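Colleague: need a structure here:
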Amino acid sequence: MNLPLRLLCLGLGWLMVGFAVAGIFLPVLPTTPFLLLAAGLFARASPRLERWLLEHPTLGPSLRLWRDKRAIPARAKTAAVALMVTSFVFFCIASKPSLSLAAVVAAAMLLPALFIITRPTA
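Modeller: Sure thing, here's the model as predicted:
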């Protein structure tokens, strides 16, 4: 891999790690998808950083579980779907959207929720 592309992958990988860490504290921002992106970017640019991420005591287990079994822990599934529902209810209460806008937002949240629910549970 040429140096500019490697540096781009490293920079984007660290940006994804930053988003993932923010997602730990912000309920509307997912964590694992950003970690998966970071691991993929690090795999291309730095196997050492990919290994660090996969072996990290806090961040690594969900990544390894997804890589090995394409599974999501039951606790993570429950939390993700509950936060989606909570966010939708908050959105409806706070903004009082039209029925059509509420339907679009509900559909946008329903698709990822269905994806999460239909993955194997670990």
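
Colleague: CA atoms for contacts and neighbours, from now on please.
Modeller: Will do.

Colleague: For the closest residue to residue 120 other than its chain neighbours, list the residues it contacts.
Modeller: Among residues not flanking residue 120 along the chain, residue 71 sits closest, at 4.6 Å (C-alpha to C-alpha, 6 or more residues apart in numbering). Residues counted as contacts of residue 71 (C-alpha atoms under 8 Å, 6 or more residues apart in numbering) are 65, 119-122.

Colleague: Of these, which belong to helices?
Modeller: residue 65 (DSSP state H).

Colleague: Could you also give me the structure for this next sequence, so I can compare it with the first?
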Amino acid sequence: MKTLFWRSLVVIFVILGFIGAILPGMPTTVFLILAAWAASKGWPQMDAWLLNHPKYGATLRAWRENGTVPRKAKWIASSMMLVSAIIMFFTNAPLAIKIFTDVTMLLVAIWLWMRPEPQHQALLNADKTENTK
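Modeller: Below is the predicted model of the structure:
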């Protein structure tokens, strides 16, 4: 029963991640991080597949090993939260809801920018700086 629960979560998170890969404004990596977490609890084959995925595997491994977030992902997430906050401003939602969602997104953005960046990315950025001198 436990295995079924974890595998169900994996499927839900992978589907949400797939939708996020298609729809702008919906995250992909967050759902894949959650899918990998759930897979590690009860679906080792799926966990290995996610961690070795050609596009998302490196990001998932970096998150699992060090809790790092690539700078590009930080910029994209922050931009999408800013766009969402602006759109929220023009909705008919009650003011309390607008304030709550915007403050929540701001706190998430602050937390996100406090996360370290992958070490290999810092080395790549240093190499680019050296090459431009």
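
Colleague: on that earlier part again, buried among the contacts of residue 71 of the first structure? Need that as a selection in ChimeraX.
Modeller: Typed into ChimeraX, the line below selects the buried ones among these, using 16 or more other C-alpha atoms under 10 Å:
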select :65,121
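
Colleague: In TSV, list the contacts of residue 71 of the first structure along with distance to residue 95 of the first structure.
Modeller: TSV is the format used below for the contacts of residue 71 of the first structure (distance: C-alpha to C-alpha, whole Å):
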residue	distance to residue 95 of the first structure
65	38
119	32
120	35
121	34
122	37
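
Colleague: residue ranges of the helices in the first structure, please?
Modeller: For the first structure, helices defined by DSSP H occupy the ranges 3-25, 32-45, 47-55, 60-69, 74-95, 99-118.

Colleague: Leaving out sequence neighbours, find the closest residue to the residue nearest in space to the middle of the first structure.
Modeller: In the first structure, the C-alpha nearest the mean C-alpha coordinate belongs to residue 33, at 2.6 Å (C-alpha atoms, centre = their mean). Counting by C-alpha to C-alpha, 6+ apart, residue 20 is the residue found nearest to residue 33 of the first structure once chain neighbours are left out, at 7.8 Å.

Colleague: Now do the contacts for the corresponding residue of the second structure for the one you found.
Modeller: For residue 20 of the first structure, the aligned residue in the second structure is residue 17 (criterion: TM-score structural alignment). Applying C-alpha under 8 Å, 6+ apart to residue 17 of the second structure gives the contacts 27-32.

Colleague: again with residue 60 of the first structure
Modeller: If a contact means C-alpha under 8 Å, 6+ apart, then residue 60 of the first structure has 53-54 as its contacts.

Colleague: Quick one: map it onto the second structure.
Modeller: By TM-score structural alignment, residue 60 of the first structure lines up with residue 57.
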